[in-house]
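> Predicted coordinates and the sequence they were generated for:
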Amino acid sequence: MDNKNKPKLGISIGDTNGIGPEVVIRTLSDQRILNFCTPVIYASASLLKHVRKALNAEHFQFQEVESAQALVPRKINLISCWENELEVNPGHPTPESGKASLDSLLAASRDLKAGLLDGLVTAPINKDNIQAEDFRFPGHTEFLTSYFDAPESLMLLVSGGLRVATVTGHIPVKEVPARLTEELLIRKMTILLDSLRKDFGILKPRIAVLGLNPHAGEQGLLGREEVEIIRPAVVQMKERGYLVFGPYPADGFFGMRQFQQVDAVLAMYHDQGLIPFKTLAFESGVNYTAGLPIVRTSPDHGTAYDIAAKHIASETSFREALFVACDVVRKRFEAEMPVV
C-alpha cells in the first residue's frame, strides 16, 4: 500500500503512570505496523525515551514533528503536547498524569476534527484524575460524542466475529431500568446496524438483543421491561425489515454460545455485556465507538496501575485496536468512492 493511502492514526497516550505508554511502545516496536498506517503519538519525547529505556525497546524509534501537517511517511511520528519534564510515577495516578492524558487527548482530537488524521486510538485514562474544566465526562466515549457533535453513540466491543454493544454506558446499575425506553433501544439498534454495514462491511447484519432481568423477565414474572419496552422495540425493528432477534436471557445466551449465530449482541447495561465479552476475549478485545463521524478505537482494558512498569502488560489489545481502526478507515473510504 502506498504511503498516500495509509491511514494516519492519532494515538493519545492515556494516563502516563498506567500501562498506556508501555503498550503503545511495545506495539509500535514492530516496524511492520508502518506497512498498514502512519502512527502519530501525542505525548512528549522525554516520556517516550524514559519508557523506551525502561523497556529496553531499542527497536522503537520515532520522529518528532511540529504538527500533523508535517507528518513523515513510514515513521512513527510524535507531536509534543507539553514542554515541562513530566515526573513518571508508575502505578500511582497523579494530577500531573491526569493532565498529561487530557492534553494528549485534546491535541489528538483537535487534529482529527481538523481533518489532519483519519482516526484515533486512545490508550487508557483514569476517569477520575482526568477531570478538568474542559473534561466533565465519565469517559472517552461521552467526551468524543460531545466533541464531534454526534447526536448519540454506542460502545461496541469487538474481537473478530464477536461484537457486543451496550444500550447504557457508564451509569450506576440502579439507574439502568429508568433509562430504558423503546425509543432509546430503537436508536441504539439503528446505530449498531448502520455501523455493522458501514464500518464492518456486513451487508445484512443480524443482531441479538438481551433482556434486562433474569430469564428475560419470565413473561413479566421477574420484571416488566422485556414485555413493555424491549420486545416492542425488537418487533418495531423487525417490521422495518431488520434482522433483529430477542430478547434473550443473558446467561443462557452466552452460556450456549448463541452469539456465534449473529453479527452483534446488544446488552442493556455495561457489565451485562462486558463481563462475558472480556471473559471470552480479554486480551484481543477492542472498544469501538459506533455512531461517530470519526473512527475511534481503544484497547478493552484500563490503566492497570497494579502492573505498570513491571514489564508484563500485554500489548495485544492495543495492537488489535490499531488494526481495527485501520480496517474501519479503509472501509469508510471505500464506501465513499464513486462506483465506476
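That came through, no problem.
> going forward, measure contacts and count neighbours with C-alpha atoms only.
Will do.
> what's the spacing between the residue located most distally from the centre of the chain and A308?
The C-alpha centroid of the chain is most remote from L221, which lies 36.5 Å away (C-alpha atoms, centre = their mean). L221 sits 47 Å away from A308, going by C-alpha to C-alpha, to the nearest Å.
> hang on, the residue farthest from the centre of the chain in a strand?
No - counting by DSSP: H, G, I helix; E, B strand; the rest coil, L221 is not found in a strand; it is coil.
> which ones are touching the residue nearest to A123 when sequence neighbours are not counted?
Leaving aside its chain neighbours, A123 sits nearest to G14 (4.5 Å; criterion: C-alpha to C-alpha, 6 or more residues apart in numbering). G14 makes contact with 20-21, 100-102, 104-105, 122-126, 303, according to C-alpha atoms under 8 Å, 6 or more residues apart in numbering.
> one more time with 6 Å, if that's ok
The contact partners of G14, taken as C-alpha atoms under 6 Å, 6 or more residues apart in numbering, are G20, S101, A123, P124, I125.
> where do the strands sit along the stretch 51-200 of the chain?
Ranges of strands within the stretch 51-200 of the chain are 63-64, 77-80, 119-122, 154-159, 162-166, based on DSSP state E, counting those that start in this stretch.
> Let me know which of the ones you listed is tucked in deepest.
Counting by mean count of other C-alpha atoms under 10 Å, strand 119-122 has the highest mean neighbour count of these, with a mean of 27.
> Check which helices and strands that one sits against.
When contacts are defined as 3 or more C-alpha pairs under 6 Å, 6 or more residues apart in numbering; DSSP states H and E, strand 119-122 packs onto strand 8-12, strand 296-299.
> Next, the buried residues of the first one.
In this case it means strand 8-12. For strand 8-12, the buried set under the neighbour-count rule, 16 or more other C-alpha atoms under 10 Å, comprises K8, L9, G10, I11, S12.
> Could you tell me which helix of the protein is the longest one?
The longest helix of the chain (DSSP state H) is helix 316-336.
> what's it packed up against?
Applying 3+ C-alpha pairs under 6 Å, 6+ apart, we find helix 316-336 packed against strand 296-299.
> Let me see the contact set for K198.
Applying C-alpha under 6 Å, 6+ apart, no residues contact K198.
> Just give me the neighbour total for A68.
When neighbours are counted by other C-alpha atoms under 10 Å, A68 registers 20.
> Skip the chain neighbours and tell me the closest residue to it.
If the residues on either side of it in the chain are set aside, A68 comes closest to L116, at 6.0 Å by C-alpha to C-alpha, 6+ apart.
> Please compare the first structure with the one that follows:
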Amino acid sequence: MDKSEKIIVGISIGDLNGIGIEVILKTFEDKRMLEFCTPVLFGTTKTISYHKKALGIEIPVHGITSITQINHSKINILNIWKEEVAIELGKATKISGDYAAKSLASAVKHLKEDAIDVLITAPINKENIQSDTFNFPGHTEYLEANLEGKSLMILMTDQLRIGLITGHIPIAKVAESITPEVIKSKVETMYTSLKQDFGIDKPKIAVLSLNPHCGDKGVIGEEDDKIIRPTIEEIKETGKLVFGPYAADGFFGSETYKQFDGVLASYHDQGLAPFKALSFGKGVNFTAGLDHIRTSPDHGTGYDIAGKNLANPSSFKEALFTALKIFNTRNEYKELTKNPLVVK
C-alpha cells in the first residue's frame, strides 16, 4: 500500500493508570500492523516511555509536535502536553482522568478536522474523568456532542451487533425514555449504519422487549404492547425489515440473534450482559450514526492488572481492524451512492 493511501488511525490513550497504553503497545508490537495503517497516539513520549519501561515492551516510537510531521512507517506520538504527569499504575486518580480527557479532546479535534481518518479510544474511568469540560456519562455522549449526527452505541463481533435504545441512564428512567420517536430514531440509525458501514443491502433488525415476557399481555407492564409493538409495525410499513419485540432471555437462549443483522436492546445491561457473556475479549464498541468513525475495545481500565503485563490486546486489535474495515466500507458506499442514477 502506498504510504499516502494508508488510513491514519488516531488513538486516545485513555486513563494513564490503566491498561489502555499496554494494549495499544502490544497491538503494535507486531510490525505488520503498520502495513494496514498509520497510528497516531495523543499523549506524550514520556508517558508512553513510562509504560514501555514498566512493561518491558521495546518498540520504537516517533514523537511529533504537529500532525503534519507524521511518519507513515512508525508509531507516532503527538505530544500534546509538556509537563510531567504523575503515573500511579492501578490507581484511579484525578490526574489520570484529567489527562485522559486531554488526550480525547485533542484526538476528537483532529478527527473533526479530518487530520486523522478514524478514532480508537482506550478505556477511561467514567468517574475521575468528570470535569467542567467533560460532563458526560461516557465516550458515546461526548462524541455525539462534538461530532455531527445522532449516536448509537453498538457492541459487535462478526456474528453479533447489539445497539442500545437507551444508553448510560439509570434503570429507573428507562421506561419513560422509550418513546416511539426514540425507537424510530435508533432503528433508523442502525439501519443506515448496517447499510453504509457494513455493506448489508437489506438489513434485518430485531427489537427486544422492555418487560419480562414482553409484558405478558399487560400483566408485567404495558409498554411493549402500547409503545414498542405499534412502533415496530409503523416502521415496517416503510419497508424496513424490523421485528419484535422479543423477550431477551429466550432471544439469546435460543440463539435467535443469529437470524438478524442487528439487535436493539431496550437498555444497557439487557444488551451488554449477554454480549459480553458471548463475546468478551473479542468484542468492539462502535459509535454508529456520526459523521466520523470511532471504535473502542469492549473492556474497561483494568486497574487490577495495570502494569503487570497481563492485559490481552485482542479486543483493541479487533477495534482497530473494525475501524479500518468500516472506513473502507463507508467510502465505498459513498462512492456507489453519490451517482443520483444509482438506486439505493
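Nice, thanks for sending it over. Since the model is a prediction, treat every value here as computed from it, not as a measurement.
> distance of the alignment partner in the first structure of K204 of the second structure from I186 of the first structure?
K204 of the second structure maps onto R206 in the first structure when the alignment is built from TM-score structural alignment. Distance, R206 of the first structure to I186 of the first structure, by C-alpha to C-alpha: 15 Å.
> what's the burial count for F134 of the second structure?
Other residues near F134 of the second structure come to 16 when the count uses other C-alpha under 10 Å.
> Would you mind finding the match for G262 of the second structure in the first structure?
The equivalent of G262 of the second structure in the first structure is A264 (alignment by TM-score structural alignment).
> who touches its match in this structure?
Counting by C-alpha under 6 Å, 6+ apart, A264 of the first structure makes contact with R163, V164, I207.
> Can you add distance to D271 of the first structure and give the residues you listed back as CSV?
Converted to CSV, the contacts of A264 of the first structure look like this (distance: C-alpha to C-alpha, whole Å):
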residue, distance to D271 of the first structure
R163, 14
V164, 11
I207, 19
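> Looking at these, spot the one nearest N77 of the first structure.
Minimum separation from N77 of the first structure among those (C-alpha to C-alpha) is found for R163, which lies at 31.3 Å.
> Chain neighbours aside, what residue packs nearest to the residue mapped onto the closest one from the second structure?
Matched by TM-score structural alignment, R163 of the first structure corresponds to R161 in the second structure. With sequence-adjacent residues excluded and distances taken as C-alpha to C-alpha, 6+ apart, R161 of the second structure is closest to G262, at 5.0 Å.
> Can you tell me how far the one you found is from K150 of the second structure?
Distance, G262 of the second structure to K150 of the second structure, by C-alpha to C-alpha: 17 Å.
> In stretch 121-141 of the second structure, which residues are buried?
Residues of stretch 121-141 of the second structure classed as buried: 121-126, 128-130, 134, 136, 138-141 (neighbour count, 16+ other C-alpha under 10 Å).
> Of those, which belong to helices?
Per DSSP H, those map to helices at H139, T140, E141.
> and the longest helix of the first structure, how far from the second structure on average?
For helix 316-336 of the first structure, the mean distance to aligned residues of the second structure following superposition is 0.9 Å (mean C-alpha distance after the TM-score superposition for the first structure).
> quick check: that helix aligns to which part of the second structure?
On the second structure, the counterpart of helix 316-336 of the first structure by TM-score structural alignment is residues 314-334.
> neighbours around the match of K204 of the second structure, how many?
By other C-alpha under 10 Å, neighbour count at R206 of the first structure equals 17.
> Quick one: residues contacting it.
When the contact criterion is C-alpha under 6 Å, 6+ apart, the partners of R206 of the first structure are L243, V244, V262, D263.
> Looking at those, which one is closest to T38 of the first structure?
Using C-alpha to C-alpha, these come closest to T38 of the first structure at D263, 29.8 Å.
> Just list the residues touching that closest one, thanks.
Residues near D263 of the first structure by C-alpha under 6 Å, 6+ apart: P205, R206, I207.
> Skipping its backbone neighbours, what lies nearest whichever residue in the second structure pairs up with A132 of the first structure in space?
Residue correspondence to the second structure (TM-score structural alignment): A132 of the first structure is matched to S131. Sequence neighbours aside, D98 is the residue nearest to S131 of the second structure in space, at 7.8 Å (criterion: C-alpha to C-alpha, 6+ apart).
> Kindly provide the distance from the one you found to A288 of the second structure.
Separation of D98 of the second structure from A288 of the second structure (C-alpha to C-alpha): 26 Å.
> who's more crowded, those two?
Each of D98 of the second structure and A288 has its neighbours counted (other C-alpha under 10 Å); A288 has more, 26 against 19.
> The alignment partner in the first structure of that one - nearest residue in space that isn't next to it in sequence?
In the first structure, the residue matched to A288 of the second structure (TM-score structural alignment) is A290. What sits nearest to A290 of the first structure in space, not counting adjacent residues and going by C-alpha to C-alpha, 6+ apart, is L154, at 5.0 Å.
> Show me what that neighbour lines up with in the second structure.
In the second structure, the residue matched to L154 of the first structure (TM-score structural alignment) is L152.
> Report the contact partners of that match.
L152 of the second structure touches T287, A288, G289, counting by C-alpha under 6 Å, 6+ apart.
> same check, this time on A267 of the first structure
Residues near A267 of the first structure by C-alpha under 6 Å, 6+ apart: A165, T166, L210, G273.
> give me every residue that touches the first one.
The reference is to A165 of the first structure. Contacts for A165 of the first structure (C-alpha under 6 Å, 6+ apart) come out as M155, L156, L266, A267.
> Quick check: chain neighbours aside, which residue is closest to it?
Excluding its sequence neighbours, the residue lying closest to A165 of the first structure (C-alpha to C-alpha, 6+ apart) is L156, at 4.2 Å.
> what's around G115 of the first structure, how many residues?
By the measure other C-alpha under 10 Å, the count of residues near G115 of the first structure is 12.
> ugh, typo on my part, it should be E255 of the second structure
Counted by other C-alpha under 10 Å, the residues lying close to E255 of the second structure total 10.
> what's the answer for the one 5 residues further on, then?
By the other C-alpha under 10 Å criterion, the neighbourhood of F260 of the second structure contains 17 residues.
> Quickly note the distance from the nearest residue in space to it that is not next to it in sequence to C214 of the second structure.
Of all residues not flanking F260 of the second structure in the chain, K204 sits nearest, at 5.3 Å (C-alpha to C-alpha, 6+ apart). Computed as C-alpha to C-alpha, the K204 of the second structure to C214 of the second structure distance reads 20 Å.
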